[in-house]
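what's the 3D shape of this:
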Amino acid sequence: MHAYYFDNLPGDQRAPHHGEELADIAILDKLGVLHWQIPVSTNGQYPEIDAIAKERDYKNRDVITITKEGLGELYESKIKMFYEEHMHEDEEIRYILDGSGYFDVREHPSDTWIRIAVSAGDLIVLPAGIYHRFTLDERNVIQAMRLFKDEPKWTPYNRDATTDTNPHRQHYLEVISVN
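Now for the predicted structure:
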């Protein structure tokens, strides 16, 4: 995992858009973003992921693969949808098994984007209520294990006045203001 400020220049969202380096990765910690580097298993066993899942009460998981070939005609619309700024009322947990991409998170209170480059072996947890977006990188392939506290669901709430007052967003802001 590698994090830096997004440059906000026009261009393909899948390009690196590498701005200024984060001086301190503790910024992600302050935003509540958790991250680990866990080597991808060659035998399909994931004891470290299992331990984290148990500790954090993740009961379900699945694997998703996103490729241009796999999504066919839906590829461009899906990539645009993932890249809409949104939040969830649940944590977003992804363990990257193959490929690579970017999670962009909003720094608070500056509202600047921090780009987090993820690749195989990265486990990232975005807290409920954080504004974020996702895109593949220029390789156009990622395979990720998704972990869930309860039944798998992925409900995005695109940023607007309503999401700014969402109780999960408000709770997130309270938690990070204490950090």
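
drop to CA atoms for contacts and neighbour counts, all remaining ones
Fine.

any chance you could map the strands in the protein?
In the chain, the strands defined using DSSP state E lie at 2-6, 18-21, 34-37, 60-67, 86-87, 92-106, 113-119, 122-126, 132-136, 141-148, 157-158.

and the ones you listed as CSV, adding mean neighbour count and distance to T165?
Shown next, in CSV, are these (neighbours: other Cα atoms under 10 Å; distance: least, Cα to Cα, whole Å):
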stretch, mean neighbour count, distance to T165
strand 2-6, 19, 26
strand 18-21, 14, 30
strand 34-37, 15, 24
strand 60-67, 14, 29
strand 86-87, 24, 12
strand 92-106, 22, 16
strand 113-119, 23, 20
strand 122-126, 21, 19
strand 132-136, 23, 16
strand 141-148, 20, 24
strand 157-158, 18, 12
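
which of those strands sits closest to H171?
strand 86-87 (12.6 Å; Cα to Cα).

figure out which of the strands of the chain is closest to G44.
Of all the strands of the chain, strand 92-106 comes closest under Cα to Cα, at 10.4 Å.

who are the packing partners of the closest one?
Contacts defined by 3 or more Cα pairs under 8 Å, 6 or more residues apart in numbering; DSSP states H and E place strand 92-106 against strand 113-119, strand 122-126, strand 132-136, strand 141-148.

structure for this one too, so we can compare:
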Amino acid sequence: MVQAWYMDELADDPRLPHRGDPCSPVGLEQLRRLGVFYWKLDADKYENDPELEKIRKERNYSWMDIITICKDKLPDYEEKIKIFYKEHLHLDDEIRYILDGSGYFDVRDKEDKWIRIFMEKGDMITLPAGIYHRFTLDEKNYVKAMRLFVGEPVWTAYNRPADHFEVRGQYVEFLAQAE
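As a prediction, the model looks like this:
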């Protein structure tokens, strides 16, 4: 089961867990109220998994690729890690399925506080368009993930502030209605 918690305010190594003191866990229902959805799948059978195929069909995830994030596999690794960790939003949902390794997705809550979501093998997450978020590896410095999209992929990240985008306004409206 996924683990999520409110982050501390320390600015040291982002690959550390950054659990607040005391730790304040966040449950799946609280994540759902932010528009974040989670599934636990069998990553060892991702190529022929009927559960994954069902999710892809229901949510119209028609495009897929696999990315390996580690020093040996990702060109411009250091620069990409910095880009992934810079707070941003997308105009489309971000869907990631962890096939191996682990890392963290951080999302903002309604009060603009960071929630850290630990992702490991078998975890799949959908972040809604317009949510401010970021990603980092953990101390193992390795993750292999499937990236899914509705239609053709759009890789553009808009760094904060990006409140002028219509999708951000729609997301803020969604948050207000979710109370």
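
give me the TM-score for this pair.
For this chain pair, the superposition-based TM-score is 0.93 by TM-score structural alignment, normalised by the length of the first structure; 175 aligned residues with a Cα RMSD of 1.3 Å.

got a list of contacts for stretch 87-97 of the second structure?
122-134, 145-149, 154, 156-162, 167 (Cα atoms under 8 Å, 6 or more residues apart in numbering).

sorry, back to before: quick one: closest of the helices and strands packed on strand 92-106 of the first structure to M1 of the first structure.
strand 113-119 (4.9 Å).

residues in contact with the most centrally placed residue in the second structure?
Nearest to the mean C-alpha position of the second structure, by Cα atoms, centre = their mean, lies F105 at 4.3 Å. The neighbours of F105 of the second structure, taking Cα under 8 Å, 6+ apart as the test, are R116, I117, F118, M119, H133, R134, F135, T136.

look up how far R133 of the first structure lies from whichever residue in the first structure pairs up with it.
Alignment note: F105 of the second structure maps to F103 in the first structure; criterion TM-score structural alignment. For F103 of the first structure, the distance to R133 of the first structure equals 6 Å [Cα to Cα, to the nearest Å].

cool, and H171 of the first structure?
Using Cα to Cα, we find H171 of the first structure at a distance of 20 Å from R133 of the first structure.

likewise K54 of the first structure?
Taking Cα to Cα, one finds K54 of the first structure at 27 Å from R133 of the first structure.

same question for L147 of the first structure.
18 Å.

okay if I get the strands of the first structure as JSON lines plus distance to Y75 of the first structure?
As requested, these are arranged in JSON lines below (distance: least, Cα to Cα, whole Å):
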{"stretch": "strand 2-6", "distance to Y75 of the first structure": "23"}
{"stretch": "strand 18-21", "distance to Y75 of the first structure": "24"}
{"stretch": "strand 34-37", "distance to Y75 of the first structure": "28"}
{"stretch": "strand 60-67", "distance to Y75 of the first structure": "8"}
{"stretch": "strand 86-87", "distance to Y75 of the first structure": "19"}
{"stretch": "strand 92-106", "distance to Y75 of the first structure": "15"}
{"stretch": "strand 113-119", "distance to Y75 of the first structure": "20"}
{"stretch": "strand 122-126", "distance to Y75 of the first structure": "23"}
{"stretch": "strand 132-136", "distance to Y75 of the first structure": "11"}
{"stretch": "strand 141-148", "distance to Y75 of the first structure": "11"}
{"stretch": "strand 157-158", "distance to Y75 of the first structure": "20"}
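
among those strands, which comes closest to K80 of the first structure?
In terms of Cα to Cα, the element of the strands of the first structure nearest to K80 of the first structure is strand 132-136, at 8.1 Å.

show me what the closest one is in contact with.
With Cα under 8 Å, 6+ apart as the test, strand 132-136 of the first structure has contacts from 13-14, 79, 82-87, 100-106, 142.

how many residues are close by K78 of the first structure?
13 (other Cα atoms under 10 Å).

map it onto the second structure.
Aligned counterpart of K78 of the first structure in the second structure: K80 (TM-score structural alignment).
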